[in-house]
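>>> this one's structure only:
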């Protein structure tokens, strides 16, 4: 924490010095070479009202294509963790979730809505989203249920894909490096005629050798070893190999000057992905097959001052899991199918400088699962089949008042939700149907104080419907039994934020300080039940309950300075910091007649990305990026689930913590470095070093992440 504060003050001192030195500068040339540096002018697609980033009262981060290309990330999870102050929980084996502003980073991404071009991404797993065809990523922080319905409590991530309309051009690159990792990326796009344009992208990723866990800790290694355990340092994560491929295609049809259709399709395929079941293989060394097909259409048109979007979508995601029997032979143990379909209609009406967006949003999710034993007989699944359908009608107004000094945004949404659980004899689950409606609102204000200064504030409420797993799920392992609670209520939240910003692209300065506060009612938490009060006699189980309340408050700092502004952007040399600090994150539960307050689990107290990047705007780029992963409280699964010591290679795991039910996980610092040089405007060579300092760290207890990895790259543009 102290290091982060010092870094913040040092950066602010640089900004203040440069501001004074630059008071009399001339206007920066707005050349094509530097336009991609000025993200405040980017139109944020996820805003519904086609507003520019600089005009939105809500907190928005944008990750540009320039940053994506410089990142060593292989998927959306890797990009977000290194390029924004969001929290990512990632497992080996293509599985990751996101948390924003203190909401836990569940791998089901319950508290964040994931969109691709404004439509549902068709997956809760951001590790299945490839980067090859991504133009930029928009991260909206705060409650957005008034625009996107259930789950938008922490925020929204909207992924904007490429739309090439000029001359046909493309690129191909080949990469190879640590853990026998090979990568290949290809993309091409452009106009086929005055009517048709297209994009096509393909990516291949193969990690043919188990990765090696990091061997050091940058900060407080003695404490880190008590949690991570000495047995993990510098060792191989057995059963961590994977192979995945991704295809993306778009066909654009220009119907007239004001009307166009974009048809999109994507296919993700990953077979025989290895799942280690923690470093110590507590849950076995298994495999899984993943495949996902998504398709959708955007009908874009303009009639007078009406800008219309009609977008139907469909996706299907299959997850097949394979376990080992007593003879170490694989058998299919489960099959899960997730379908997501619906449509979006949005009309953005321009009235002078103001915009009014009105629309309807229909979204259905269906989940089907089947479980088998090693004999091939069908068994009880983790949860019954279910469907969740929501139809929302929303309105959003964006005003520009007082000579454009005040930007105001007001919105509301009414959702009608139908929730159905199918009967399942194995789970003793009865068919159940629920219908309910929810009204959500938001409001935001941003006022230009002059000289680049602005004040902004926003408020919004949000909700999250419990899923079938929490309501009617039931499964048992050798460690514990988990049962759903049919009486769960939806979670509800209210969030307020207030901040000040100073932005001046001509001077190279971008700074924003935002305080946020969230009150959470009926938060769904886990609880251990022991009916007769006798420990570990077989009748105890875990279930879900609504907490009385939960509260979070914190501070976000976004700061950067580009030294290139000193030379009229002949180059870019930018230092940056994106930091989220939680002052408090507590949950209050009722036990008998008493209310007990405790620290919220699975929530990071600090998350940050920071670093320095250089671009000579003539073909050479280099970037050193750091990621700060703060403490978080997490159940000690050895005590909570296994209930007996875990022995690995003759020694007990975490022997001094066997009686601790909750652990405070250590701080980690993860640094990445990249450099790329393009010559003759066509050829490129580059190198990336992930986890430069070989940090041993986890994002989920027991699942240590890869250590240092070096990847070399060659590329060709045409």
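Received the coordinates, thanks. Fair warning: this is a prediction, and the values are worked out from it, not measured in the lab.
>>> C-alpha only now, for contacts and for neighbours.
Will do.
>>> And the helices in the protein, which stretches?
2-21, 32-35, 65-70, 76-83, 145-148, 221-228, 468-472, 637 (DSSP state H).
>>> Show me what the shortest one is packed up against.
When you say that, I think you mean helix 637. Under the contact criterion of 3 or more CA pairs under 8 Å, 6 or more residues apart in numbering; DSSP states H and E, helix 637 touches no helix or strand at all.
>>> and residue 174, what does it touch?
Residues counted as contacts of residue 174 (CA atoms under 8 Å, 6 or more residues apart in numbering) are 182, 183, 184, 185, 713, 714, 715.
>>> Same list, the helices of the chain, but as CSV with mean neighbour count and distance to residue 522 please.
What follows is those, written out as CSV (neighbours: other CA atoms under 10 Å; distance: least, CA to CA, whole Å):
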stretch, mean neighbour count, distance to residue 522
helix 2-21, 13, 34
helix 32-35, 12, 46
helix 65-70, 18, 38
helix 76-83, 22, 29
helix 145-148, 28, 17
helix 221-228, 17, 31
helix 468-472, 23, 14
helix 637, 17, 25
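>>> quick one, which of those is nearest to residue 197?
helix 65-70 (20.4 Å; CA to CA).
>>> Nearest to residue 393, out of the helices of the chain?
Once the helices of the chain are compared by CA to CA, helix 145-148 is nearest, at 9.0 Å.
>>> And that closest one, how far out from the chain middle?
Going by CA atoms, centre = their mean, to the nearest Å, the spacing between the C-alpha centre of helix 145-148 and its chain's C-alpha centre is 18 Å.
>>> Alongside the first one, take a look at this:
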């Protein structure tokens, strides 16, 4: 299948190159002209050698997705772990998604840290576009950007005249949404924007009833045959958000802006899993993001100074009843300052910058209402001071960029009497370079290559921790105790990534395509291990610690292509066929136990991912889009063997280094379709119908957590 798709793709490129005709392309907007904010140099997409995907308003406005996680998984080839209850995390290019507070994929809001890895906790109404950069970006943004960066860019306040819109949506599963947005000038030199949205699902969702692709019996056993068309209990939620922005132009060179985003959700129901074996509970999420910017535009200098603050509080309850209490209360705070100067030197452009970032984690755990219990880990801080430089130069058809970033990272672990944890600290330095080259060939072809390194800092308790976690189980009259000890010699995880690509865009914009090969070596992976030691009383105890031991290798091919048949009819309409696929050629990691090294396939990484579809716009108010998402097979550990007795040892995956005793399942592949149709009347009234999971597929993004089946919504928007 992969060879067939690749052959067809290359044939399309060649045939388009031969058959293209020179048309008037200046009067039609093209995505390659977009300025990429994540580059920090305001470079155009067409001039960057790195692999970048931009999800603009034409895609966002046509998607039936209710949050950023649903949008991203349907149009980009990212790996996702997603649970009911507004929870998700992403990975890309073989880096497994993580459901924890840290990740290999960095999520930014307007170029600054977001204080979360949960893309499901981002509403759609305030978003202007999303930039997805695949590959390491630590040379620009530091830690946690090993796999790539997702930069969510919000709408800007308009300065010309007052405008806005209000949207109402209703549909299945008790779905109700309202969104309002207004933008207006305050004075001749300032403007503001205010937005609000509320999203409700007032009924438990129903799981899909069928599978489009032919599935073996094991696939039905994994999904559970009883789940087809069944209801996912305890899956209701309500979220709301407020966004605001103030822009002020001080003079013809200096301007300022302030962005505010608040996301809130109380009593989000969490089913635990399809069977409810982990207990039906609820949680609250409250996140605040503040970001300021002071910028100046001189002839040779473009200065930017961006202070930011982000915080997210999550409260998990013991159950979803009146007697439920907060069992875990956690806070994440990120704040700092981003500074850079884009210097025009005539023969090249130079970016010089400095970043100061602080990351703080705090948590409280309770065994009863108001009864403290020892937390799962101590509170800790990371402080990072970084300097960076990037140079870019264009020589005729050749574009070059190169640079690097030096980070000094300080870990601080706070004392905790309940954990018997002492205060500790460590410091680490790291340098990460990057280089890219792009050359424009004849016939509108271009070749590109890039290399970069990335890093991810370990949590402070893995470096400087020394504590014990205990919990009493009265039913068995048993104390569970686990002893932890940090490793001061622990190094950040590192990666090296090489990209090679070929792209093509016909002169009349009929066809555009891109093929990219990437290869990543991920070193110094942090793993948990145990050893024995006598305590002060002379008793032998087991200590859990951490070490840099494992490595992994990721290799794959990414294909993108789009053909707009409207260009063949003088652009009187748009009829676009598009596709975007990722095929993993290698996604393995090495693990050493007792001096024996075994190579395993990665968990949670799809063998292949893809999106494809057709979009029609008659440029007279009518738009419709059908989008398909192909979800490839993935491996997961069977955590529910007691709940699925029909799954036996014979069903477990015994390839890629695994044995039946490891209880690894190969989850099935799926295709999920979405459809939407909109009509704009009189230029300011928009009616729409959206259908998520059009063919009612039963699938999961995490084993045991079946996703919603077909959801139909109707919407009305009024623009003023």
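Everything's here; your move. This is a predicted model, so every value here is computed, not measured.
>>> Overlay them and tell me the TM-score.
With the length set by TM-score structural alignment, normalised by the length of the first structure, the two chains reach a TM-score of 0.92; 693 aligned residues with a CA RMSD of 2.5 Å.
>>> circling back: of all the helices of the first structure, which lies closest to residue 375 of the first structure?
Comparing the helices of the first structure by CA to CA, helix 468-472 comes nearest, at 25.5 Å.
>>> Distance from the chain centre to that closest one, please.
24 Å.
>>> Mind listing residues that contact that helix?
With CA under 8 Å, 6+ apart as the test, helix 468-472 of the first structure has contacts from 382-386, 421, 429, 483-488, 543-544.
>>> ok, of the residues you listed, which come out buried?
382-386, 421, 429, 483-485, 488, 543-544 (16 or more other CA atoms under 10 Å).
>>> As TSV, those with distance to residue 700 of the first structure would be great.
Listed next are those as TSV, based on distance: CA to CA, whole Å:
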residue	distance to residue 700 of the first structure
382	21
383	23
384	26
385	27
386	28
421	30
429	31
483	23
484	23
485	25
488	26
543	21
544	20
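>>> nearest to residue 675 of the first structure, of those residues?
For those, the nearest to residue 675 of the first structure is residue 382 (45.7 Å; CA to CA).
>>> Can you tell me what that closest one aligns to in the second structure?
Per TM-score structural alignment, the equivalent position to residue 382 of the first structure in the second structure is residue 376.
>>> Which residue comes closest to that match once chain neighbours are left out?
Spatial nearest neighbour of residue 376 of the second structure, excluding adjacent residues (CA to CA, 6 or more residues apart in numbering): residue 469 at 6.3 Å.
>>> Next: residue 411 of the first structure.
Nearest one to residue 411 of the first structure, counting by CA to CA, 6+ apart, is residue 396 at 4.1 Å.
>>> cool, and residue 558 of the second structure?
Using CA to CA, 6+ apart, the closest residue to residue 558 of the second structure is residue 582 (4.4 Å).
>>> From residue 134 of the second structure, how far off is that neighbour?
Noted for residue 582 of the second structure: a distance of 12 Å to residue 134 of the second structure, by CA to CA, to the nearest Å.
>>> Have a look at those two and say which one is more surrounded.
It is residue 582, of residue 582 of the second structure and residue 134, that has more neighbours when counted by other CA atoms under 10 Å, with 26 against 22.
>>> just to revisit the earlier point, between the helices of the first structure, which one is closest to residue 683 of the first structure.
Nearest to residue 683 of the first structure, of all the helices of the first structure, is helix 65-70, at 14.8 Å by CA to CA.
>>> Compute the first-to-last residue distance for stretch 145-162 of the second structure.
Stretch 145-162 of the second structure: ends 38 Å apart by CA to CA.
>>> Buried residues, it. List them.
145-159, 162.
>>> Quick check: the farthest pair among the residues you listed?
Among these, 146 and 162 lie farthest apart (CA to CA), at 41.8 Å.
>>> coming back round to it: please give me every residue in contact with the residue nearest to residue 376 of the second structure.
Residue 469 of the second structure neighbours (CA under 8 Å, 6+ apart): 374, 375, 376, 377, 419, 481, 482, 483.
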